[in-house]
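sequence plus predicted model, see below.
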Amino acid sequence: MAYYSNLLLVEDDIALASWIMEFLRNEGFGVVHVERGDLVVNAMRKEHYNLILLDLMLPGLNGIEVCKRVREFSNIPIIMLTAKVDELDEVVGLEVGANDYVTKPVRPRALLARIKAVLRDREMEKTISKDVLNFGKLTIDKSSKRVTLDDTEVPVSTSLFDFLWLLASNSGQVVSREEVFQVLKSREYDGQDRRFDVMVSSLRKLLNDDNKHYERIKTIWGKGYLFVSDAWDN
């Protein structure tokens, strides 16, 4: 089955997690499951996800704290799952960055509808205002293919711009080499071609990220590239 969205399910109730995974996979979603809140950030570093289903009461780190940490580097949609019905819990969850809130017992079709609605809203956001991306002192304008940093235009080639745009459009998410080659070269990655590693080095030099501790554009070993959205303020 070809999955059209990849979801991260964070739930310590194994029985509940099992039927949610089975149901959503039958609906065409890819689902990865972790049982602890303190495993979420690491899971996101390893793989690209389109949405997180996040339980509120978790071992290791509760859902509120997980949501706060994720929002430090990613705007990925988050739907919180909880057995609590207190309105205050819902308000707190939304205030720390959750996109929606579902109470248990979870109804399969209702959950599916919420997931599709949140993903649809995210796609609409991308369509409406994504010709210009702003990250602190960095601005990337797709229509004019211009990049400015600290109000100074940065000269970039068309290929460098397209690569930067791809990374920045997926800020906070690791973009695999396979995805880069598919999007920019319309072919599969052969496991040998290092042209985009060279281009990352060029972008770092142009965007003042050329030191031994790369903060703005990271290479995630064995995975791909990560554009850090909150590293452009200084």
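Okay, I see it.

from here on, contacts and neighbour counts on C-alpha atoms
Will do.

longest single helix anywhere in this protein?
For the chain, the longest helix by residue count, based on DSSP state H, is helix 108-128.

and the next helix or strand after that one, which residues are buried?
Where DSSP states H and E defines the elements, the next helix or strand beyond helix 108-128 is strand 132-135. By neighbour count on 16 or more other CA atoms under 10 Å, the buried set for strand 132-135 is 132-133, 135.

any chance of the residues you listed in JSON lines with distance to residue 116 as columns?
As requested, the buried residues of strand 132-135 are exported to JSON lines (distance: CA to CA, whole Å):
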{"residue": "132", "distance to residue 116": "26"}
{"residue": "133", "distance to residue 116": "25"}
{"residue": "135", "distance to residue 116": "28"}
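
distance check, residue 122 against residue 234.
According to CA to CA, to the nearest Å, residue 122 stands 28 Å off from residue 234.

the more surrounded of those two?
residue 122 (16 against 8; other CA atoms under 10 Å).

measure the more buried one to residue 197 for me?
Distance from residue 122 to residue 197, by CA to CA: 30 Å.

if we can go back for a sec, the longest helix of the chain packs against which elements?
Applying 3 or more CA pairs under 8 Å, 6 or more residues apart in numbering; DSSP states H and E, one finds that helix 108-128 contacts helix 14-26, strand 100-103.

helices of the chain, residue ranges please.
Going by DSSP H, the chain shows helices at 14-26, 40-46, 63-70, 87-95, 108-128, 158-169, 177-185, 195-206.

deepest of those, which one?
Mean neighbour counts were taken over the helices of the chain using mean count of other CA atoms under 10 Å, and the top value, a mean of 20, falls to helix 63-70.

between helix 87-95 and that one, find me the angle.
10 degrees (axes from the mean of the first three to the mean of the last three CA atoms, to 10 degrees).

included below, for side-by-side comparison, is a second structure:
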Amino acid sequence: MQTPAKVLLIEDDVRLAERTAEYLQGHELAVEIAGDGETGLTRALSGEFDVILLDLMLPRLDGLEVCRRLRQRSALPVIMLSARSEEIDRILGLELGADDYLPKPYSPRELVARIRAVLRRAVPSPEGPTSTLRCGPLVVDRARRRIEVAGAACDLTAHQFDLLWLLLEARGQVLSREQLYQRLRALRVSRPAPTTPRSTAASTSSSARSAAPSPPPTRAAGLIRTVRGVGYVLDDSPEGAA
């Protein structure tokens, strides 16, 4: 019998947390509840859980700060839950590294579907494509959501990470804004997709800058090139990295 996935629900509304936990446990998920941000962060970093359900408005430490600190040390999947449905809150959550965002009130059935979706993405198929890609000094581990440049860890937002992975998969191929936009939409089965091709292009440029930490300087900034009037390409050839 398969061991149930372990879910940490960080939620200060006791009644909602208990109802949600009861529903999830009825769908073969083991649930632990943390009632504030500090306790939740400590438990999230324990290494005992497979996915985090994170409320945005929490006592002691708000959900955005919990997500930010968690991402500094862990690639554990995070689904944000919040009654604050403004676009800026969704964007902030995703930029800080959340894998999904579900506004309250939410459907318990949809929550279960999203949990299963992020769990599928977090575990690479042994028969599927490799979870690690390399290009010059750049190494991207998709399963662990980890990036290294010349052996040093590099922090990117979830959106920037996805863009970098797509460019690595298409290494040497020029991708237009529209192509990147459509591939991001396909990649994010249950996550909000980028708003427009233009916003995708802006994040691509940001990814190139972020993948070149300084000091020390590296060749990584030159790996992502803009092909004027066409799109973007990741290339570690001497001409491309010059």
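Looks like it came in fine. This structure is a prediction, so every number in the text was calculated from the model and none was measured.

ok, how many other residues are close to residue 59 of the first structure?
By the measure other CA under 10 Å, the count of residues near residue 59 of the first structure is 14.

which residues touch it?
Counting by CA atoms under 8 Å, 6 or more residues apart in numbering, residue 59 of the first structure touches 12, 35-38.

can I get these in a markdown table with neighbour count and distance to residue 128 of the first structure?
Conversion of the contacts of residue 59 of the first structure to a markdown table gives the following (neighbours: other CA atoms under 10 Å; distance: CA to CA, whole Å):
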| residue | neighbour count | distance to residue 128 of the first structure |
| --- | --- | --- |
| 12 | 18 | 37 |
| 35 | 18 | 36 |
| 36 | 19 | 36 |
| 37 | 24 | 33 |
| 38 | 19 | 34 |
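
let's see which of those residues end up in strands.
Assignment to strands by DSSP state E places none of the contacts of residue 59 of the first structure there.

in CSV: those residues, plus distance to residue 90 of the first structure.
Output for the contacts of residue 59 of the first structure, formatted as CSV (distance: CA to CA, whole Å):
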residue, distance to residue 90 of the first structure
12, 20
35, 22
36, 21
37, 18
38, 21
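
leaving out the residues flanking it, which one is nearest to residue 32 of the first structure?
What sits nearest to residue 32 of the first structure in space, not counting adjacent residues and going by CA to CA, 6 or more residues apart in numbering, is residue 8, at 5.0 Å.

measure the one you found to residue 29 of the first structure for me?
To residue 29 of the first structure, residue 8 of the first structure is 10 Å away according to CA to CA.

ok, those two, which is more surrounded?
Of the pair residue 8 of the first structure and residue 29, residue 8 is the one with more neighbours under other CA under 10 Å, namely 23 against 18.

list the residues that contact the more buried one.
Contact analysis of residue 8 of the first structure by CA under 8 Å, 6+ apart lists 31-34, 49, 51-53.

just curious, which of the residues you listed is nearest to residue 160 of the first structure?
residue 49 (24.9 Å; CA to CA).

in contact with the closest residue to the closest one other than its chain neighbours, which residues?
The spatially closest residue to residue 49 of the first structure, leaving aside those adjacent along the chain, is residue 6, at 5.0 Å (CA to CA, 6+ apart). Residues in contact with residue 6 of the first structure, defined by CA under 8 Å, 6+ apart, are 29-32, 48-51.

just to revisit the earlier point, residue 220 of the first structure: which of the helices of the first structure is closest?
helix 40-46 (7.9 Å).

that closest one vs the second structure, average offset?
Helix 40-46 of the first structure, aligned to the second structure and superposed, deviates on average by 2.6 Å (mean CA distance after the TM-score superposition for the first structure).

check which helices and strands that helix is in contact with.
By 3+ CA pairs under 8 Å, 6+ apart, helix 40-46 of the first structure packs against helix 63-70, strand 174-176.

pull the contacting residues for the closest residue in space to residue 147 of the first structure that isn't next to it in sequence.
Nearest non-adjacent residue to residue 147 of the first structure, counting by CA to CA, 6+ apart: residue 140, 4.7 Å away. Contact analysis of residue 140 of the first structure by CA under 8 Å, 6+ apart lists 132-134, 146-148, 165.

run the last query once more with 7 Å
132-134, 146-148 (CA atoms under 7 Å, 6 or more residues apart in numbering).

from those residues, which is closest to residue 18 of the first structure?
Taking CA to CA as the measure, residue 18 of the first structure lies nearest residue 133 of the contacts of residue 140 of the first structure, at 38.4 Å.

re earlier: show me which of the contacts of residue 8 of the first structure are buried.
Buried residues within the contacts of residue 8 of the first structure, defined by neighbour count using 16+ other CA under 10 Å: 31, 33-34, 49, 51-53.
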